[in-house]
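**Student:** what's the 3D shape of this:
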Amino acid sequence: MVSINYTRLFNLRMSHSYYDDKRARGLYLRPTRRTLRLLSGANMLFKSIPNGIVILYRAEADEITPVVTLPPDQQFTFVLMADNRAEFQNITQLDVSADDRFSSTSVLHFINDPDDATGDADNPEELVHSLIDDIKNSLFTHSISLDPPPNEILLRITSPDGTTTVPAGQKTDGSSLPDPLPITKGDDDVFRQQIDLRQRPPGLYTFTIRNTDDDSTLKEDRFYIDDDLASQKLLGIVDIKYKNSPNHLYGETEESELVFSRKETVWTYYVVNKNGYVIFDDHDLEISDPGSANYPAVAFNREGDEPHTDIKINGFETVVFKSNVPIPFKDQPKSNLQLLRNPGGTVLVKHLPNPSHSGVVKKQNGQLESEVFVFI
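**Tutor:** Down below sits the predicted model:
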């Protein structure tokens, strides 16, 4: 009987601090068409595992030597999808920095560092995301708006390896366009240039807009060029790379992990005196938080007067409380939050609701806030 051996090439898992057990929910990965062709030609298998994927290669009897040997410099690309994209975006911290914020058109990009490869399943290489501006076909028109617009700009395109520049296309005689490429603004003050990267490999390209003296960057866009992916609504793209030196392709099984962090917001409670349970000349309201194992105690401070002089909900007197610190989103609710009426500490609401994790998150004075409306 002939035995068929498969050995793991790499494991790729996903974690999310929103969940108590850190195991991400509702996310899945699948290979791109190019990667599927690569796997098929190399006698490799793609398998989904709990909370991630594994790639295996067919091996000889020694369970190490591949039956089909690929060159060591390889890239495997996967797309990241979410069952409930809106909810995922709401609970996950997707901003990279104050100047690099996630938007509705952003695409997450993860890439490993072959020099940081590890075979330690308990301490995998952690892959955190950057943000891509868009996914483009290899032939597209790049429209650039600047405020104020100069008469002319220079366009420089950097290849996915980050070390070389590539021309934006070819002239009619077949020669390459200049690098960098001068572009003159149109009558509508927009710069437009057809980009032709059809002879280039798919991947993440950087489009840098410079002034004509080429001594100042005016704008930078990061586009993932891939004809198969451009028409798809993706949450993210994951690139797993191997390189010639050091050669890890058929070495120790590599361990990687996509790491997601939960969002945290200030909780704002609007307590609406709908049924007149509170007489503000005689009573004071208070939110009491004893804390729990999952959530430390948080102070909720009253905002403005009681009732608030400027805020009424549906015409009813309203008292506003805000947490003094942001509270992280978690899959387990923050329990035992009580609304009290003083003097006497009468419990009006024994368990105040938490903000909806699929609801609207607002930004006030640079801070994310979640609102909860409580009618008493």
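**Student:** Every contact and neighbour count from this point should use C-alpha atoms.
**Tutor:** Will do.
**Student:** my read: Tyr18 touches Glu264, true?
**Tutor:** No: counting by CA atoms under 8 Å, Tyr18 stays clear of Glu264, with 9.8 Å between them.
**Student:** where do the contact lists of those two overlap?
**Tutor:** Taking CA atoms under 8 Å, 6 or more residues apart in numbering as the contact rule, Tyr18 and Glu264 both touch Pro328, Phe329.
**Student:** longest strand of the chain?
**Tutor:** As assigned by DSSP state E, the longest strand anywhere in the chain is strand 5-16.
**Student:** next SSE after it?
**Tutor:** Later in the chain than strand 5-16, the nearest helix or strand by DSSP states H and E is strand 27-31.
**Student:** Give me the helices and strands touching the helix or strand that comes right after that following strand, please.
**Tutor:** The helix or strand immediately downstream of strand 27-31 is helix 33-41, counting by DSSP H and E. The elements that helix 33-41 packs onto, with contact taken as 3 or more CA pairs under 8 Å, 6 or more residues apart in numbering; DSSP states H and E, are strand 75-82.
**Student:** Another sequence for comparison is provided below:
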Amino acid sequence: MIDINFGSLFTIELLHSYYKDQLCPDFSISPSNQTARTLGGHQIIARQYFNQLITEVNSTGKVSPPKPFTAIETGAQFTFFMQLNNPVFFNYTNLSSAAPNKIYYFTNRNNNISNGKTFLSGKIAAYSAANTYAPGDLASNDTGTIYRAIGSSKPGNIFNLTNANHWVAVDKNQYLSETDALQWMPSISVYQLGSPQPSVNISVLGYNSITTTYTQSVFSKTIAFANPASLFTLDLSFLQPGKYSLTVNGTQQWIYINDELNDSKTFAVIDIFHDTAPVSCSLLDGSGALLSPAPHYCIYFLNRATIWKYILASKQSGNINDTANLYHFANPASIITSLTPIPLSNKALNLKLTLNNHDYSPIACADPQRLVTITKGTDTYPCSEIFLNF
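**Tutor:** The predicted model follows:
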């Protein structure tokens, strides 16, 4: 009789602050073709359960601590694709809309540990007075608290994180942002130059496992053209699928190479590595045994904040107030707007409408199905219009 004992290898959890339970049900997660073969060869099962991807490996369960029957080598890579199933997702998520060939890239090599969680997104950068911020942008302070911009700021101004007219604190979770976006490129592509050039200098940097940075030169070449050219064929087919830094004639960009994405509409790629460093990449202990508890990785989406515009059918002036006193409105009016953006959520706020000396509560909250834009001062915001039959 053969004993089969499966132990937990790692778990990936999708969270979203739009949902009242924070659990994000909007994606399907599947392994790449190469990873499917790797999983099979190592007797690893990967299954999605609602908002989690759970992996378990056949192990020596009666030996303490248990080890995988098939050793997982240092440098092992497990790649998964995230397919978006909800067409309204971008309406209630603090991200810009999908762009051609743009994907989000998540990996435990980011070593992003905060608030008791290990995040697969990159770290939110600290606030800098030298940067330009638009409504919706994120920044962190020196204690790790994440702030959302509710007003624009430019280099040299005084609109730092303490300015409540320009920033609002969120929490200490690490949310994905546009800094996690990469340009997907096929391994052989036609590269467009801005103008005809006599030659191109190409440099590609990959991940350096010693420095844990993208500083490892994997390709460098100069191509001279017979005549100035505005495009050329870029052949990177010798590279392993993954993230790279590509520089062409001094212009750098982050790219992702994987020809499995040729015919898919992939929202994001997740790369889980078993490396000796950083600590977030350790799937096993120094003896090759399973960790207890097993690594639990998070991808956290932040809900979009919009200006809420209430339109009263009676065209009479009314007042809307938040009983929790968190959000405020331009009262009284027949078209009442919030003074600041309000995060969208499927957990309703307790708002009260006062009209003709009568109180109506609760009233409808913003629906992510409908978004327009509104200009307040010099900033343009997404706007949620809510029609009230009063």
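**Student:** TM between them?
**Tutor:** The TM-score (TM-score structural alignment, normalised by the length of structure 1) is 0.73; 313 aligned residues with a CA RMSD of 3.1 Å.
**Student:** Mind listing what's buried along the longest strand of structure 1?
**Tutor:** Using 16 or more other CA atoms under 10 Å as the burial criterion, the residues of strand 5-16 of structure 1 that qualify are Asn5, Tyr6, Thr7, Arg8, Leu9, Phe10, Asn11, Leu12, Arg13, Met14, Ser15, His16.
**Student:** quick check, nearest of the residues you listed to Glu254 of structure 1?
**Tutor:** Comparing the buried residues of strand 5-16 of structure 1 against Glu254 of structure 1 with CA to CA places Phe10 closest, at 4.5 Å.
**Student:** Pretty sure Tyr57 is one of the things that closest one touches, is it not?
**Tutor:** No: contact criterion CA under 8 Å: Phe10 of structure 1 and Tyr57 do not qualify, at 9.7 Å.
**Student:** related to what we said a few turns ago, the longest strand of structure 1 versus strand 27-31: what angle between them?
**Tutor:** Put simply, strand 5-16 of structure 1 runs at 140 degrees to strand 27-31, going by axes from the mean of the first three to the mean of the last three CA atoms, to 10 degrees.
**Student:** who touches strand 5-16 of structure 1?
**Tutor:** By CA under 8 Å, 6+ apart, strand 5-16 of structure 1 touches 22-24, 51-61, 63-64, 249-262.
**Student:** so where do the strands sit in the stretch 51-200 of structure 2?
**Tutor:** Secondary structure of the stretch 51-200 of structure 2 (DSSP state E, counting those that start in this stretch): strands located at 52-59, 76-84, 102-107, 112-114, 117-119, 138-140, 146-149, 167-169, 181-185, 188-208.
**Student:** which one of these lies closest to Leu351 of structure 2?
**Tutor:** Distance to Leu351 of structure 2, taken as CA to CA, is lowest for strand 167-169 among these, at 20.4 Å.
**Student:** now the closest one: how far from the chain's centre is it?
**Tutor:** 19 Å (CA atoms, centre = their mean, to the nearest Å).
**Student:** Ok, stretch 244-263 of structure 2 next?
**Tutor:** 19 Å.
**Student:** Start and end of that stretch, how far apart?
**Tutor:** For stretch 244-263 of structure 2, the separation between the terminal residues is 21 Å (CA to CA, to the nearest Å).
**Student:** Okay then, goodbye and thanks.
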